[in-house]
Every structure is written in structure tokens, then in C-alpha cells.
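[1] A structural model of the following input is requested.
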Amino acid sequence: MKYNNIVLFSTLFSILMIVSACQSTQNLSEKATQQEIPNTKNGVILTTEKEEYKLSTEEITIKIENKGTFDFESDISVSLQKKVDGIWYEIPHKEQGFSEVGIGIIPGETDTLEVKLDDYKYKFNPGEYRVVQDGLAAPFEITNS
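    Now for the predicted structure:
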């Protein structure tokens, strides 16, 4: 009888581990092409408004600060990535498309963009994330509280 309980417990534990591993990446199958991305380049600094957001957050505010000597120009498209087991994965958008709208930030100026989490095909959960725009990445964390 003890042997049957051990086998049953081991089987259930294995199934639980497999299910939780699958849930941690959900539909995250595409690894980010760049694993290491700086948050600053040529005097332009990309950060999020907060380092930590609650799970109930609907949007992330990113700040683009131009401390360089040249104008910074970029489109407003951004991507979100999540770190799972030390690897960054792309979070897919609900709709594929591109943006013709751009931003320009002169030296000494700062601008912000709102990233709506509802625009992504992903059920956000606690963990490490980053916003990527124009070769820069701004890390942030989503927590339960």
C-alpha cells in the first residue's frame, strides 16, 4: 500500500511540475533575438516610470530621456519581453502591424509613452519584464502586491 501511495504521489507531483512549467511560458515560444540590451545609448535613456508594477496594472509608462547632443527620432512601436529561467521571450501582440507615427526628442528633453498591456496576447503574471524600443530596454517587475 505504501508503494502505491509513493507512486501516486510521484506521478501527481510530476504532472504538477509539467503543468506549472508550461504555464510559466504560456504562449511565449519566441526567444528574444537579443538577450542583452542596454537601457542607454548615445545619451538616450529608456526607463519605466516605476521599477515595480502591481498585477492589476493596465499600462506601463516608459520615459525616454535625451541627454545626448543629437535629436532622438524613433517610431512609437515597442515590444514587451518576459524573462523565464534566465532567457528573454517576446510577448506577442494581439494584432500585427506597424506604426507610421514617430517621436522626436531634442537634447535635454524627455517624453513618455504608454504601453497598454491589453494590446498583448498574454496573461501577465508576476515576474521580470522589459520594454524594448529602438535598441534600448527598460526593465520592470510585475508583483502580486
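[2] For the rest of this, base every contact and every neighbour count on C-alpha atoms.
    OK.
[3] residue boundaries of the helices in this protein?
    Counting by DSSP state H, the chain has helices at residues 2-25.
[4] Which parts of it are strands?
    Here the chain has its strands, by DSSP state E, at 40-41, 44-48, 52-54, 59-66, 72-75, 79-84, 87-91, 102-105, 110-116, 127-133, 136-143.
[5] Mind checking those strands for the one nearest to Ala21?
    strand 79-84 (9.9 Å; Cα to Cα).
[6] packing partners for the closest one?
    Judged by 3 or more Cα pairs under 8 Å, 6 or more residues apart in numbering; DSSP states H and E, the packing partners of strand 79-84 are strand 87-91, strand 127-133.
[7] To compare with the earlier structure, here is another sequence to fold:
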Amino acid sequence: MGNWLSYLRYRHTVLPLQNQALLFKNESDTELIYGLRFSIQKKIEGVWFDYPLKNPLFTDEGHCLYPHKVESQTISLNNDLTEYELTAGEYRIVKSFSDYYIAAPFEIIE
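    Now for the predicted structure:
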């Protein structure tokens, strides 16, 4: 598979983060299937750990990200979503596309 990229950028962030666009760009020649499911990870002492979600219910419909196209998903990150408060630090949102996982980093600065 060729190179492909996802990005989500936050700088000086104050919670809650409502209706933020997570963008996906498929730079390959392959169609990629994805759903609405995502997870959050936090970097602690150089290691990424899963950040528990309170109620991680997502529908399983499949969406297609066509070659050389960009799609988006709107998400809201707030303390109702996570088991614990999102504190200052480095985070990333992880999504699966077909058999691949990609991560979109963001940072919360108090």
C-alpha cells in the first residue's frame, strides 16, 4: 500500500472540544473501509496508553475512503466521553482503516 495520512491538530486547547473535524486523506491507490469507532491514547513517559472511554458505543456501518480522496468525521472530546478527565498532555485519536491503524495527535495545554 502507498503512503496515506491522517491529521488532527490542536494547540492551546481548552475543554470541551465540540464538533472538531478529524480529516482522513487516502494517498494510496486502494479503497479503505472505516467506521465511526475511534479510541483515545495518552502518552505517559514516552509510552502510549489507551485512555478509557465511559461508553464506547459506535455504530458499525462501513464507509469507503476512495483513493486520493479526503473525508472527515466530526467528533467531540469532553469529559462526558472519557472515564477520567482529559488533563494536560499529549494524546492521539486512533482509527482503523481496513487492516491498518492510523493515529492523529493532539495536545491539551491547561
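[8] looking at structure 2, where would I find the counterpart of stretch 5-18 of structure 1?
    Across structure 2, nothing matches stretch 5-18 of structure 1 (TM-score structural alignment).
[9] contacting residues around the residue nearest the centre of structure 2?
    The residue lying closest to the centre of structure 2 (Cα atoms, centre = their mean) is Ile93, at 2.8 Å. Applying Cα atoms under 8 Å, 6 or more residues apart in numbering to Ile93 of structure 2 gives the contacts 38-41, 103-106.
[10] Take those residues and write them to a markdown table, including distance to Leu5 of structure 2.
    Conversion of the contacts of Ile93 of structure 2 to a markdown table gives the following (distance: Cα to Cα, whole Å):
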| residue | distance to Leu5 of structure 2 |
| --- | --- |
| Phe38 | 16 |
| Ser39 | 17 |
| Ile40 | 18 |
| Gln41 | 18 |
| Ala103 | 9 |
| Ala104 | 9 |
| Pro105 | 12 |
| Phe106 | 15 |
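[11] wait, which of these is closest to Asn3 of structure 2?
    Proximity of the contacts of Ile93 of structure 2 to Asn3 of structure 2 (Cα to Cα) peaks at Ala103, which lies at 14.0 Å.
[12] where does the aligned residue in structure 1 for that closest one sit relative to Ile15 of structure 1, distance-wise?
    Ala103 of structure 2 maps onto Ala137 in structure 1, with residues paired by TM-score structural alignment. Separation of Ala137 of structure 1 from Ile15 of structure 1 (Cα to Cα, to the nearest Å) stands at 36 Å.
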